[in-house]
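**Student:** sharing a model prediction with you, sequence too.
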Amino acid sequence: MSDKPRVLFVCVHNAGRSQMAAGLLGHLSGGAVEVRSAGSAPADSINPVAVEAMREIGVDITTGAPAVLTDDAVRASDVVITMGCGDACPYFPGKRYLDWDLDDPAGQGLEAVRPIRDEIRRRVEDLLTELGVRPAR
């Protein structure tokens, strides 16, 4: 792993879970982690309910945009965290892979997305600990 850990979050549409995770990791790491996100079949825009759920906790994910998953993005990452992208996620030896089984916020209301957001936050905080990065609160 490089001096600055590089983490890639991947889900199918790159519009909800992976965007929330990337936003939280960027926010909580204070820039100490290089963060990317991508999707195996990216949507046109970020889920507005995910945007609102993140806004509630002071994290702005409106600057992100769904991006297509590439082999280069995986190669450039130390840790690849998948969230339901299935067999579309490429595998490269030497990378650390984690699979976070999380509900999909697509089509859900804010009440249903909040617990997903909170679980992502818990996992991101655990990841920071594993990476040896102190959260910037």
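**Tutor:** Ah, there it is. All values reported here derive from a predicted model rather than from experimental measurement. Residues are numbered from 1 along each chain as shown.
**Student:** could you use CA atoms for every contact and neighbour count after this?
**Tutor:** Noted.
**Student:** tell me, how many residues neighbour Q108?
**Tutor:** By other C-alpha atoms under 10 Å, the residues close to Q108 number 13.
**Student:** mind listing what it touches?
**Tutor:** V49 (C-alpha atoms under 8 Å, 6 or more residues apart in numbering).
**Student:** swap in 6 Å and give it another go.
**Tutor:** Neighbour list for Q108: empty [criterion: C-alpha atoms under 6 Å, 6 or more residues apart in numbering].
**Student:** helix or strand: which one has it?
**Tutor:** Here Q108, judged by DSSP states H and E, is contained in no helix and no strand.
**Student:** what is the neighbour count of the closest residue to T62 other than its chain neighbours?
**Tutor:** The shortest distance from T62 to any non-neighbouring residue, by C-alpha to C-alpha, 6 or more residues apart in numbering, is to V51 (6.7 Å). Neighbourhood size, V51 [other C-alpha under 10 Å]: 20.
**Student:** mind checking the SS state of L128?
**Tutor:** Three-state secondary structure (criterion: DSSP: H, G, I helix; E, B strand; the rest coil) places L128 in helix.
**Student:** tell me where this protein has strands.
**Tutor:** Taking DSSP state E, the strands of the chain run over residues 6-11, 34-39, 79-82, 96-99.
**Student:** and these, which is most packed in?
**Tutor:** Highest mean neighbour count of those: strand 6-11, a mean of 26 (counted as mean count of other C-alpha atoms under 10 Å).
**Student:** now do it: which elements does it pack against?
**Tutor:** Where contact means 3 or more C-alpha pairs under 6 Å, 6 or more residues apart in numbering; DSSP states H and E, strand 6-11 is packed against helix 17-29, strand 34-39, strand 79-82.
**Student:** comparison target, given below:
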Amino acid sequence: MPDTYKRHGLTIDQQLALTTAARRLGEEFAGTFGTETIERFLHTSYDQFASKAAVANFLPLLAERFARQRLHALARVEGHGDGRPIVLFLCVHNAGRSQMALGFFTELAGEAAVGWSGGSEFAAGINPAAVASMAERGIDISREYPKPWTEEIVAAADVVITMGCGDACPIYPGKRYEDWELDDPAGLAVEQVRPIRDEIERRVRALLEQLDVPAKA
């Protein structure tokens, strides 16, 4: 078992889960990244969630999911992408606006484009009112999770959409940025979130049109 995981004082179950995750990622990215890179990304992803996770048993799963996204981003930066446009949605907590935008983007674009999201001060969970309002449109974002952004994720994105994160949002020269001024759904009831949701859908559809990505009806 890698010493990397032992040094963190993890339980045996967590160590085994991370070891299994590293093996899965190694198989998935064989020929693109070596074991050292994969374990480093998994290790640092775990650290980013460790201080906020409400249930420690879920940490290895969150770390694996985020490490996978980061490795895909790094592959894109290093010239191994598949050509599909990547859009990154950023807000403060990655619990409401950016998650709703990602939900619409993923649903409407299908496999034709890639959507990611992140937060400058990512929360411990998704806003329940955002989940409920999206469910009314047949889109399930309950399985998503707040996450930070990392350098390779921002670098890989073709378009970065910011929503209220101000100076905390990362700026990379030459990258396309849009700032969407939207009310923060934090603390709002579902009926108050619906107008925000509908405006986000309108903007996502317009963005897909600009990217020449046909949106599902």
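**Tutor:** Right, received. Where do you want to start? No experiment lies behind these values; they were computed from the predicted model shown.
**Student:** how close are the two chains, by TM-score?
**Tutor:** For this chain pair, the superposition-based TM-score is 0.96 by TM-score structural alignment, normalised by the length of structure 1; 136 aligned residues with a C-alpha RMSD of 0.9 Å.
**Student:** picking that back up, and of the helices and strands packed on strand 6-11 of structure 1, who's closest to G58 of structure 1?
**Tutor:** Closest to G58 of structure 1 of the helices and strands packed on strand 6-11 of structure 1 is helix 17-29 (C-alpha to C-alpha; 9.2 Å).
**Student:** what range in structure 2 does that closest one sit on?
**Tutor:** Using TM-score structural alignment, the residues of structure 2 aligned to helix 17-29 of structure 1 are 97-109.
**Student:** centre of the chain to that stretch, how far?
**Tutor:** 11 Å (C-alpha atoms, centre = their mean, to the nearest Å).
**Student:** quick one: buried residues of it?
**Tutor:** For stretch 97-109 of structure 2, burial by neighbour count (16 or more other C-alpha atoms under 10 Å) applies to 97-109.
**Student:** V51 of structure 1 corresponds to which position in structure 2?
**Tutor:** Correspondence of V51 of structure 1 to structure 2, assessed by TM-score structural alignment: V131.
**Student:** swap that for R117 of structure 1, please
**Tutor:** By TM-score structural alignment, R117 of structure 1 lines up with R197.
**Student:** tally of neighbours for that match?
**Tutor:** There are 22 residues near R197 of structure 2, going by other C-alpha under 10 Å.
**Student:** distance of it from G138 of structure 2?
**Tutor:** 13 Å (C-alpha to C-alpha, to the nearest Å).
**Student:** kindly indicate which of the buried residues of stretch 97-109 of structure 2 lies nearest F49 of structure 2.
**Tutor:** Q99 (17.5 Å).
**Student:** contacts only, for the residue nearest the centre of structure 2.
**Tutor:** The residue lying closest to the centre of structure 2 (C-alpha atoms, centre = their mean) is S117, at 3.7 Å. Contact analysis of S117 of structure 2 by C-alpha under 6 Å, 6+ apart lists 88-90.
**Student:** now do stretch 59-75 of structure 2: which range of structure 1 does it align onto?
**Tutor:** Going by TM-score structural alignment, stretch 59-75 of structure 2 sits over no part of structure 1.
**Student:** any idea how many residues pack against E27 of structure 2?
**Tutor:** E27 of structure 2, neighbours per other C-alpha under 10 Å, totals 12.
**Student:** give the next helix or strand downstream of the host helix or strand of it.
**Tutor:** E27 of structure 2 belongs to helix 12-28 when assigned by DSSP H and E. Sequence-wise, the next helix or strand downstream of helix 12-28 of structure 2 (DSSP H and E) is helix 35-50.
**Student:** got the contact list for that next one?
**Tutor:** With C-alpha under 6 Å, 6+ apart, helix 35-50 of structure 2 has contacts from 63, 67.
**Student:** which bit of structure 1 covers that helix?
**Tutor:** Against structure 1, helix 35-50 of structure 2 falls on no residues (TM-score structural alignment).
**Student:** ok and that helix relative to helix 12-28, angle-wise?
**Tutor:** Helix 35-50 of structure 2 runs at 130 degrees relative to helix 12-28, counting by axes from the mean of the first three to the mean of the last three C-alpha atoms, to 10 degrees.
**Student:** now do helix 35-50 of structure 2: distance to the chain's middle.
**Tutor:** 16 Å.
**Student:** got CSV for the helices and strands packed on strand 6-11 of structure 1, with distance to R122 of structure 1 too?
**Tutor:** Shown next, in CSV, are the helices and strands packed on strand 6-11 of structure 1 (distance: least, C-alpha to C-alpha, whole Å):
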stretch, distance to R122 of structure 1
helix 17-29, 10
strand 34-39, 17
strand 79-82, 14
